[in-house]
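> structure, please.
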Amino acid sequence: MDGMRPFVCLHVLGGEVGAVLLEEGKVRDRLRVPSDALPSLEAFVSGRPVVAHSWDLVRGIEDRRTRMGRFGAWRGPVWEVEALARTVRWWAGDYGLGALGVRKDDVLSAAEGLASVFSELLDELSSKEPKVLERMAYVAHGTELEEVFLEALRRSAGFPSRIGGRKLEPPKALSPREPPEEVPEEAVEEVLGEGGVCSQRLSGYEHRPQQVLMAKAVCRAFNKGEVILAEAGTGTGKSLAYLVPAVLWCAANDDRTVVSTHTKNLQDQLFFKDIPFLRDALGVPFRAALVKGRGNYLCRRRWERLFRDGLSELSRQERRLLLHLVLWAHETETGDIEEHAGFPRGELWGKLCSEAGSCLGNGCPFYEVCFVTSARRRALGSHIVVVNHSLVFSDLAAEHSVLGDYRNVIFDEAHTLEKVASQHLGRELSPWRLRSAISKLYERGEAESGMLALLGAELKATDVPGRSAILGKIEELIVLCGEVREAGERFFGELAERLPDPGPYGAKVRIRDGRFFEEVLEHLERLLCGLRSLYEGLNVLGGWLEEEKEWRAEIEGARDAVGELAEDLKFTTEVGREDFVYWAELPPGRKEVKLCSAPLDVAPFLEEFYGKMRTVVMTSATLAVGGDFGYMIERLGLGGSQAGRVRTLRVGSPFDYESQVLVCVPTFLPSPKEEGYEEAVEEVLRTLTLEVRRGTLALFTSHRMLRDVHGSLREELGDEGVLLLGQGLDGPRSFLAKRFREEVGSVLLGTDSFWEGVDVPGEALEVLVIVRLPFSVPTEPLVEAKCERLRKEGRDPFWEYSLPEAVIKFRQGFGRLIRHRKDRGVVVVLDGRAVRSKYGRTFLDSLPVGFRKVRSLEELVHLVRGWFEEGPDERRRAKALWAQAVGT
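Purely as a prediction, here's the structure:
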């Protein structure tokens, strides 16, 4: 680090401080002292810059100094290694000490390790192009890291700059063959069958007859232009079962297929694992693209404009966050913000991402290097286009602005399709959405910011014809922004006061007609009037700036956003459509209300969509109830005009569930509605955890109960060395899942989102506890409305809606346990209704394996322990003997 002034690397661990002094790239001195030995530490640092993993460490030292009455300067600027790593290694995802290669068991070794990482990061920075480093130093101006970027710039070599972006050559356009050429089903078997391409090219590949059966059915759907509903058990390999025929058919016909998933994990698996394998193995040339919604992509024009305007609209915190984006924005080839694992989305990204309303289209100076344009071109020129369900429906609403026209679609995780369609066809309005829209127009914080403030400042420095009139209109709109913001706060605030306290779990209140808003009608009318005036004013302003293309695009985008707010407010408060459900939603612990609406039935919309498709493939591990597809066919709109071309297929799992899974249903617990049930659940979880010591996932249907159980067990399990994790209590979902996988033997309590889409193979998950049968809350507005509609039609809502929905979710929950052929484990269903009620057997019969009734906690522990101690053959024999003895 020749040329850089001396600095000190600090770390704190277990009551000790470790410090290393570096000068000219070499360690000159070391210090190890108790963390309360502040005079020694201060003398060692002696006003020099401090390198630490994060500000929190330094803040802890400074808090201790304050408590001890020690004031005055003792250090120079703090250079955070974590912040620097997020900026330089934007792709890494994990910036903890371990991920950075720093030893965590010794405080002095950690300090030396941080010094080494800091040196590496500075070297990496110094290898970047000078113009990028200049931009980074500009963003860091006035912050403690500015000196680091200036040093990197001083040391950097001269590289040619490409700040403006690279023009990406569009892929060759597809020309679908008419009439299509059929692909022989034997071609699919040659790839997936015994001794086929996959078995030759994929290490550890196992031939699965179920996979071949499904692949042939999908191939037939492509050849005949059919709709197929295919349930494929876990382990079938369903992704290759639909990708192989899709690739072969699309390559033969120069056509394309949109493959849609619900979860990012599956999306990534398809694009980064399965498709590259097929590209290498099939010997068939085909192109594939991964496409996201417009809001995922950086807008180059807005990015460059931000710098052109001197970052004037950014707060200090936003400038710190912007620093993490500079190198990524220069190096990314896709502009997809999800590449940047260390950047938290928020208001800053809203100022930088692509938006339809403010897009200049082919009139944009960055059109040829535009990330959205590039994504659309890739989508149009690719045989396989991987997306998620949300993009399919948002793109339909935007008239195929991203994906373009297509006629073949595959929906994986199709059991979620109705829910996602409902979310996209509904409307909602919240105070934070209103605030965000107004803040983009005008905000007075540390300084004036927002589009109107920037436009006004720019006009004052130029001599545009009609400048005074335009500035007058801007002032008028700024006043209107304040009035709309105030009206919104009054309306939503008064509305929230009239609703029940949401408590720690949130609340939803059904809105049956417009009289719900009578007491806040004055505030509602003021807000609507203000939004309409703001819309008209922005429309006039955009017309006056017709020659200023960029400003006009921004103004029209803001105008459309305001217009959409007004439309959504009107729609959600008029409560005028009988085919929609309306409700007010209060988030946990907050007196802020969100107005929501959703269609009662999405089947007509989906049916219209299928009518435009030549081939539709829908697949999931859970589509049938009791072996019958009738429920899903009705919910997904496949029973009307499409019924004649719908085919169904159900293939089981290749797993040997008899030897891999034990299902136990305790009969000694109270009913979930009886007193003492929660305490009994706590006792079962406590005893199973401490006696069996296996990775355990407990699935709850109630946030309240999860929180109570977590509170009761946390200290006791912690004292026994067992990590207890609770959803909503110990971090976000992704963090909990990662920690659960890493900490073998831990216990995770999860609610709704852990019932599906979570893959935890091996020893990390060996005991699955289903606390209650997963019936939806009957007072949930959508559930209540659907049940009311079925009653009006003379149908039984429990048997025709509530039970099928719960069975599908129950099967999804069961599917968390066995993900691979070598997995094994125990499922414990703590809801006695599974064996005591008339409908209970519907749940248990939906499983691929039998169950055992358990009459005491001691018997349960004995069974579970024995299960893990036995080998697979012994387990299979024992279950067969048990079945003969009790007839289950």
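
> from here on, contacts and neighbour counts on C-alpha atoms
Will do.

> now the strands for the stretch 301-450 of the chain?
Assigned strands in the stretch 301-450 of the chain, in chain order: 384-388, 408-411, 427-429, 443-444, 448-449 (criterion: DSSP state E, counting those that start in this stretch).

> ok, which of those strands comes nearest Ala152?
strand 448-449 (31.4 Å; Cα to Cα).

> that older thread, could you dump the strands of the stretch 301-450 of the chain to TSV with mean neighbour count and distance to Glu418?
Shown next, in TSV, are the strands of the stretch 301-450 of the chain (neighbours: other Cα atoms under 10 Å; distance: least, Cα to Cα, whole Å):
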stretch	mean neighbour count	distance to Glu418
strand 384-388	24	14
strand 408-411	24	12
strand 427-429	20	16
strand 443-444	16	39
strand 448-449	18	41
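
> turn these into JSON lines, columns for distance to Val50.
Shown next, in JSON lines, are those (distance: least, Cα to Cα, whole Å):
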{"stretch": "strand 384-388", "distance to Val50": "45"}
{"stretch": "strand 408-411", "distance to Val50": "53"}
{"stretch": "strand 427-429", "distance to Val50": "46"}
{"stretch": "strand 443-444", "distance to Val50": "35"}
{"stretch": "strand 448-449", "distance to Val50": "34"}
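
> so which of those is nearest Lys238?
strand 408-411 (11.6 Å).

> what is that closest one packed up against?
Contacts defined by 3 or more Cα pairs under 8 Å, 6 or more residues apart in numbering; DSSP states H and E place strand 408-411 against strand 257-261, strand 615-620.

> would you mark the buried spots in stretch 514-532?
Going by neighbour count (16 or more other Cα atoms under 10 Å), the buried part of stretch 514-532 is 517, 520-521, 523-524, 526-528, 530-532.

> in the protein, which residue is closest to the centre?
Lys264 (6.8 Å; Cα atoms, centre = their mean).

> dump the residue contacts of the closest residue to that residue other than its chain neighbours.
Closest residue in space to Lys264, ignoring its immediate chain neighbours: Asn388 at 7.8 Å, by Cα to Cα, 6 or more residues apart in numbering. Contacts for Asn388 were tallied using Cα atoms under 8 Å, 6 or more residues apart in numbering; they are 259-264, 267, 292.

> so Leu145 touches Trp79, yeah?
Yes - look at Leu145 against Trp79 with Cα atoms under 8 Å: they come within range, at 5.8 Å.

> want to put them side by side, so please do this one too:
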Amino acid sequence: MLPDAPALVAEQGRAALLTPDGEFLWLSGAELLGRDETPPMLVHAPATARRLGLSSIPGAHDLLELFAFCRPAQPCAPTPRGLAMALGIEPPKDIEALAALLPELATAMLRELARRRAEPINRDAASLAARMAEAADWPWAASVLAALGQDDVSPATHGLKPWRRLVDWEDTAPPPPAASFGVEPREARQRLAEMLGEGAEQRPQQADYASAAAAAFAPREAPGAPRMVLAEAGTGTGKTLGYIAPASLWAERNGAPVWISTFTRNLQRQIDQELVRLYPDPDERRRKVAIRKGRENYLCLLNLEEAVGSAGLGGQTVPLALVARWVLATRDGDLMGGDFPGWLGELFGQQAVSSLADRRGECIHSACPHYKTCFVEHSIRRARGATIVIANHALVMVQAAFGGGENGRPLRLVFDEGHHLFDAADSAFSAALTGGETAELRRWLLGAEGGRSRARGLRRRLEDIMGGKPDIMTPLEAALQAARALPPGGWYARLGEAEGDNPAEGFLRTVRLQVLARTADADAGYASECDLHPVQPELPPAAELFERALARLEAPLKTLRDRLTAMLEDEGEELDAGARIRMEAACRSLERRALAPLAAWGAMLRRVQESTPEPGRRPDFVDWLTLERRDGRDIDAGMHRHYLDPTIPFATTVAAAAHGLLVTSATLRDEGGDSEDAEAAWRGAEARTGASHLPLPALRAAMASPFDYAASTRAFVVSDIRQGDVGQLAGAMRALFLASGGGALGLFTAIRRLRETHARIAPALEAAGIPLYAQHVDAMDNASLVDVFRAEEDACLLGTDAMRDGVDVPGRSLRLLVFDRVPWPRPTILHRERRTHLSEGRAKDYDDAIARHRLRQAFGRLIRRADDKGVFVILDPRTPTRLLAGLPAGVEVRRLPLVEVVRSVGEFLQRPAG
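You can find the predicted model right below:
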């Protein structure tokens, strides 16, 4: 069944090739392309090509494509070793042995497909594979058809239309109001013990944590005064099961779900996996656990249908066919962080996947032919009847801001990764009046204006509702006419022009001129920003003109919303369910996509026209101007507004509406500052989580980590590296990574240094048998990179901030963590204002707290289990000692020359455990 193709595994600059005749060859990229033979069998063609310095490897037999066809919706790290592990085969460490293993991996997948050929998911598999061969000459088609025993099947499109085989959702009666029974600490402990089972490892801290968390589920005694618990749980405490215990009890007892909110997709997935302890039966877990994300995360079946219809016999047939296979196997249709293989976008281009989600608010709800099978609608209805809903901070905050969204306001909330609440609220409650945002609103209102686009526009989305009614048509037409004041296509190319009639473009041009005038690095080719006040003379008149234009747009949109709402009230009994749902959805969309931003933009433009504020006065908002540039070209400009303290809208909009909240993290408090006052550390945690803005004081709880950090870790500051010398930095990373034998994560504060370091150290590491992967270099998204790093025990990974938080890599796969320099906060205008007004007169301490927290978070990645060992290194001799005081108790940080640190790393990590 296998193609007569050589097997290829690449490292940096060269590849091991096993020919069908059994001959091993070492080839460069150029030598590989020069061979006249069947394209090779490999894993992840784009990543393989990059390692060989090639743009592509035409016609490659990529085993990941075969895996996606044979095992849809199943996880796999996209490397030869990761693929072997996914198939239950022990991968060899030797690269030649890996090349020899590739045909075995292909055989294993094809044999499994042959065994499962009669299963329902494979009903249309053969005709789909034939279609993939006809449309795009898919190299695995013949092997797949042979495995399915249907070599002579005719190509067909049935398999490209998986929506025909999906199950409809069904509505249920509205849930009754929740009861208000609390959870006693002893009951939380008992539920925890039941989940852990007999003979489980005793963790007193975990039981104490469950007891403390139970207080967040006590009955509320006054409106706007939720029961709030701040619980810091050191790594290894077992906080996930610790809060699931009282949360599940409360939900079962009171008939309403508890929402667990996280900051990262990784933690959403981990919590879902932990719930196997509570609901071991998969069917029960599917009924009682729902994962909720924003609509833009899910596959849109209408987008898939339109993509299939336009693919014809083109190259997009293969990725669409693999997506269609996934649709039949997926749990919930989540394209981002669910069971969708993120590397499919890397193989075929991210647009092939991202265009299948509704990222532009074009959903037509019940007017959609796939409404009854829609993944988003399924998830909304599962959440209504669930016991536990796993969401994310952004969704919880946005839904709260708009009255609760489709699932209403949750009564009980658990915010895991609670140290991110400040940043999540900062993002959720901010506003951006930029060319990109205003042009997107124009597109949402007017739809496609020439060119090839599927953008529908507001008229088409409402045409089934309007029915030609003048009271709807009149404000709609007025709004669409007023929308032409927003930037039309190609606006960014006109930013530098002197004149123009469009009021939005006129405002953006004056913003650009002020930024250029006020910033020292305005012609550096990158993003620049400047303060709003004092304003240039041309800016207020341009803002006034633009404000009037937005008001002319806002007024008819408000009228349209109000009249649709009135129709719902007056004609509700006469409307069928579909029409009513479309009207409700239209009203929500108008509010979220148009009226809310228009109100914020109007307030911002009025601020431009006001007098300059008194220097030093504490503002409610921070306003500033930006100019975005790429390769010396202007790509966007505009005005930004953030709350000075975003926990205020969080407290008033999200927290005050709930009956109880648990905010938890391993790093809630800033421990180790100049002040050793524990009360001050708690006050800081309350300020960062919004607790200080609520009427009832939060209950505080802290559980220390059970890990022996003094024995299991070492920490160093390298004392002899010259800052700014990338050569020395790269040399230090190379030496440390070699000393640890891999398993190292290098964290950078600048992408440029990351890329330069990667280019310098990759060949030496690869020569030593240590694969090196890097964010912003490899053709993989962050989730795939972490999966690879976790699966390949001796690999190394370079990354930035996104790799510091929420990465769970237990065991030897992460045994060394290296910072290139102290992760100070970026010196932006927003940070300056918060440093001035939120630091209580101690601006230096404000910066220190941020850097100390980042170091502490990163250190927490090293030790995830009791038997882990790890080394923490900072390659910055200027690291202040006060920043290191936040590391776990017992960790001694030593300042040593590089040669001694390298020797210590090797000795400690190679020493047998215990």
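
> would you give the TM-score for this superposition?
Remark: TM-score between the superposed chains equals 0.73 [TM-score structural alignment, normalised by the length of structure 1]; 802 aligned residues with a Cα RMSD of 5.7 Å.

> nearest to Val484 of structure 1, out of the strands of the stretch 301-450 of structure 1?
For those, proximity to Val484 of structure 1 was assessed by Cα to Cα; strand 443-444 is nearest, at 12.6 Å.

> still on that earlier bit, dump the contacts of Asn388 of structure 1 to CSV, plus distance to Val227 of structure 1.
Below are the contacts of Asn388 of structure 1 laid out as CSV (distance: Cα to Cα, whole Å):
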residue, distance to Val227 of structure 1
Val259, 14
Ser260, 15
Thr261, 17
His262, 19
Thr263, 22
Lys264, 25
Gln267, 22
Lys292, 25
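
> filter those residues down to the buried ones, PyMOL style.
Buried residues within these, by 16+ other Cα under 10 Å, are selected in PyMOL with:
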select buried, resi 259+260+261+262+263+267+292
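
> just to revisit the earlier point, comparing the helices and strands packed on strand 408-411 of structure 1, which comes out most buried?
strand 257-261 (a mean of 25; mean count of other Cα atoms under 10 Å).

> okay, the helix or strand just after that strand sits on what stretch of structure 2?
Per DSSP states H and E, the first helix or strand lying C-terminal to strand 257-261 of structure 1 is helix 264-269. Counting by TM-score structural alignment, helix 264-269 of structure 1 lines up with residues 265-270 of structure 2.

> any idea which helix or strand comes after the longest helix along structure 1?
The longest helix of structure 1 (DSSP state H) is helix 467-497. Next helix or strand after helix 467-497 of structure 1 toward the C-terminus (DSSP H and E): strand 507-511.

> which secondary structure elements does that next one contact?
Applying 3+ Cα pairs under 8 Å, 6+ apart, we find strand 507-511 of structure 1 packed against strand 580-586, helix 781-792.

> can I get those in CSV including mean neighbour count and distance to Gly472 of structure 1?
Shown next, in CSV, are those (neighbours: other Cα under 10 Å; distance: least, Cα to Cα, whole Å):
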stretch, mean neighbour count, distance to Gly472 of structure 1
strand 580-586, 23, 39
helix 781-792, 17, 47
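
> figure out which of the ones you listed is closest to Gly731 of structure 1.
Ranking those by proximity to Gly731 of structure 1 (Cα to Cα) places strand 580-586 first, at 21.2 Å.

> how far away from the center of its chain is the closest one?
Between the centre of strand 580-586 of structure 1 and the centre of its host chain there is 23 Å, according to Cα atoms, centre = their mean, to the nearest Å.

> quick check: that strand compared with structure 2, mean distance?
Following the fit onto structure 2, the mean deviation recorded for strand 580-586 of structure 1 is 3.5 Å by mean Cα distance after the TM-score superposition for structure 1.

> show residues contacting that strand.
Identification of contacts with strand 580-586 of structure 1 by Cα under 8 Å, 6+ apart yields 496, 502, 506-512, 572, 575, 592-600, 781-782, 785.

> got the angle for it vs strand 507-511?
Interaxial angle of strand 580-586 of structure 1 relative to strand 507-511 (axes from the mean of the first three to the mean of the last three Cα atoms, to 10 degrees): 140 degrees.

> average offset between the match of helix 264-269 of structure 1 and structure 1?
On superposition with structure 1, the mean distance recorded for stretch 265-270 of structure 2 (mean Cα distance after the TM-score superposition for structure 1) is 1.4 Å.

> counterpart of Asp759 of structure 1 in structure 2?
Applying TM-score structural alignment, one finds that Asp759 of structure 1 aligns to Asp808 in structure 2.

> so how far is Thr881 of structure 2 from the residue lying closest to its match once chain neighbours are set aside?
The shortest distance from Asp808 of structure 2 to any non-neighbouring residue, by Cα to Cα, 6+ apart, is to Arg861 (6.6 Å). Distance of Arg861 of structure 2 to Thr881 of structure 2, computed by Cα to Cα, to the nearest Å: 21 Å.

> now for Glu201 of structure 2, how many residues are close by?
By the other Cα atoms under 10 Å criterion, the neighbourhood of Glu201 of structure 2 contains 8 residues.

> now do the helices in the stretch 651-800 of structure 2.
Assigned by DSSP state H, counting those that start in this stretch, the helices in the stretch 651-800 of structure 2 fall at 678-689, 709-712, 726-740, 751-767, 782-791.

> dump the ones you listed to JSON lines, plus mean neighbour count.
Output for the helices of the stretch 651-800 of structure 2, formatted as JSON lines (neighbours: other Cα atoms under 10 Å):
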{"stretch": "helix 678-689", "mean neighbour count": "18"}
{"stretch": "helix 709-712", "mean neighbour count": "16"}
{"stretch": "helix 726-740", "mean neighbour count": "21"}
{"stretch": "helix 751-767", "mean neighbour count": "18"}
{"stretch": "helix 782-791", "mean neighbour count": "22"}
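
> about what we covered before: got the contact list for the match of Asp759 of structure 1?
266, 861, 864.
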